[in-house]
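Peer 1: this one's sequence-less:
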């Protein structure tokens, strides 16, 4: 993997494994983890106003070391400008939808760690439709943005096996660095 970077964006379809990957990566690297869902949503699934959301994101990524988990395409350029690495999950939409079902069944009426208080997991048919259409809509816009971001390190995962392999490689690199220091 060789130097994953210090300002990392993790994007892709809901249910693709972004948050799980981001959490593992933060644990290994020690980089600050920012879950955009946790920052955007307010108690009771109330959205943050656009102007406030832009300001909040600029503040969140003002540091030199972070991992940002989430898409939010309308403000992605703010993060993309500062990121040195973009990790993009391009998994099959059926896999993502099945993962969403599993997540809802496992966490129904509970608040996940990557969500704010007052936003319990629930079945959401509009969200399921969003996941199903993601590759042709938001996913394609993500790809288009990445194609013009030649100055960034871009890593694309087509399946979870690739993501898991990446985590193992990064973990080994950090272990080697620690062994050299001690």
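Peer 2: Structure's in. What do you need? All of these numbers come straight from a predicted model, not from anything done at the bench. Numbering: from 1, shown residues only.
Peer 1: use CA for all of it now, contacts and neighbours both
Peer 2: OK.
Peer 1: Which residue lies nearest the spatial centre of this protein?
Peer 2: Nearest to the mean C-alpha position of the chain, by C-alpha atoms, centre = their mean, lies residue 69 at 2.6 Å.
Peer 1: That one touches residue 35, doesn't it?
Peer 2: Yes: counting by C-alpha atoms under 8 Å, residue 69 does reach residue 35; the two are 4.9 Å apart.
Peer 1: what residues are shared contacts of these two?
Peer 2: Listed as contacting both residue 69 and residue 35 by C-alpha atoms under 8 Å, 6 or more residues apart in numbering are residue 19.
Peer 1: okay, pairing it with this:
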């Protein structure tokens, strides 16, 4: 295992930043199970899972000795964040994330890719008030502030803050190569910047 200090990892970032892709890659590199909170939250027909059920999933998964989980859900952070040892924050600029999100959403619609539990992106909801694109505009800047606040409340966590897809790719390559001294990236809060 490239780094024994990264055993319980949460990957956060705004909608469309690539949380699931990176979390899956981390799980493979570190030999840890991966879970996506969206899969627990979105029942068939885009019905939201009951709170108790969602929290039970998070509780069971994070009770393991090692794991990688992605998602920004606040409704079980009191369970997962205290158990984590590392947060990887994909803190990309709005233009980068929106471009990636739009490309991903259109591809999913075109290919009819199943996301979770039979759910698929639909053309009818692309620009709807509760659609993914409007969700991005409502949450991207708020999440950056909220993430800083949450990280300040959890000083036990090692935080890797990655500011571009290229930086993320370089960091992952160093991790795969077992370069333990360089995997921390931009640590919070010493180099938190803007």
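Peer 2: Everything's here; your move. Because the structure is a prediction, the values reported are computed rather than measured.
Peer 1: is it true that residue 101 of the first structure lies in a strand?
Peer 2: No: using DSSP: H, G, I helix; E, B strand; the rest coil, the assignment for residue 101 of the first structure is helix, not a strand.
Peer 1: how far does stretch 35-48 of the second structure stretch from start to finish?
Peer 2: Start-to-end span of stretch 35-48 of the second structure (C-alpha to C-alpha, to the nearest Å) is 17 Å.
Peer 1: for stretch 105-121 of the first structure, same thing?
Peer 2: 9 Å.
Peer 1: List the contacts of residue 54 of the second structure.
Peer 2: By C-alpha under 8 Å, 6+ apart, the neighbours of residue 54 of the second structure are 40-41, 76.
Peer 1: now with 10 Å?
Peer 2: The contact partners of residue 54 of the second structure, by C-alpha atoms under 10 Å, 6 or more residues apart in numbering, come to 37-42, 48, 75-76.
Peer 1: quick one: the residue nearest to the centre of the first structure and residue 41 of the first structure, what's the gap?
Peer 2: 14 Å.
Peer 1: try residue 89 of the first structure
Peer 2: For residue 89 of the first structure, the distance to residue 41 of the first structure - C-alpha to C-alpha - is 22 Å.
Peer 1: do residue 93 of the first structure as well
Peer 2: 24 Å.
Peer 1: again with residue 118 of the first structure
Peer 2: Going from residue 118 of the first structure to residue 41 of the first structure by C-alpha to C-alpha gives 9 Å.
Peer 1: These two: which is more packed in?
Peer 2: Legend: neighbour count by other C-alpha atoms under 10 Å for residue 118 of the first structure and residue 41, higher for residue 41 (19 against 15).
Peer 1: Would you tell me which helix is longest in the first structure?
Peer 2: For the first structure, the helix with the greatest residue count under DSSP state H is helix 160-181.
Peer 1: Need the residues that contact that one.
Peer 2: Under the criterion C-alpha under 10 Å, 6+ apart, residues 1-4, 16-18, 21-22, 24-25, 27-29, 87-91, 95, 155-157 lie in contact with helix 160-181 of the first structure.
Peer 1: Just the buried positions in it, please.
Peer 2: Of the residues in helix 160-181 of the first structure, those buried by neighbour count under the rule 16 or more other C-alpha atoms under 10 Å are 160, 163, 166-167, 170-171, 173.
Peer 1: So what does residue 164 of the first structure match up with in the second structure?
Peer 2: Aligned counterpart of residue 164 of the first structure in the second structure: residue 169 (TM-score structural alignment).
Peer 1: Now do that match against residue 146 of the second structure, distance only.
Peer 2: With distances taken as C-alpha to C-alpha, residue 169 of the second structure is found 25 Å from residue 146 of the second structure.
Peer 1: The first structure: helices as residue ranges?
Peer 2: Using DSSP H, helices in the first structure cover 18-29, 36-40, 50-60, 76-82, 93-107, 125-133, 138-147, 160-181.
Peer 1: The second one: average distance to aligned residues in the second structure?
Peer 2: Averaged over the aligned pairs, helix 36-40 of the first structure sits 1.1 Å from the second structure after superposition, using mean C-alpha distance after the TM-score superposition for the first structure.
Peer 1: Need the residues that contact that helix.
Peer 2: Contacts for helix 36-40 of the first structure (C-alpha under 10 Å, 6+ apart): 19, 46-50, 52-53, 56-57, 60, 68-72, 112-117, 119.
Peer 1: Quick one: distance of that helix to the chain centre.
Peer 2: Distance of helix 36-40 of the first structure from the chain centroid (C-alpha atoms, centre = their mean, to the nearest Å) equals 11 Å.
Peer 1: Next up, the contacts around the counterpart of residue 135 of the first structure in the second structure.
Peer 2: When the second structure is aligned by TM-score structural alignment, residue 135 of the first structure is paired with residue 140. By C-alpha under 10 Å, 6+ apart, residue 140 of the second structure lies in contact with 13-17, 91-94, 97-98.
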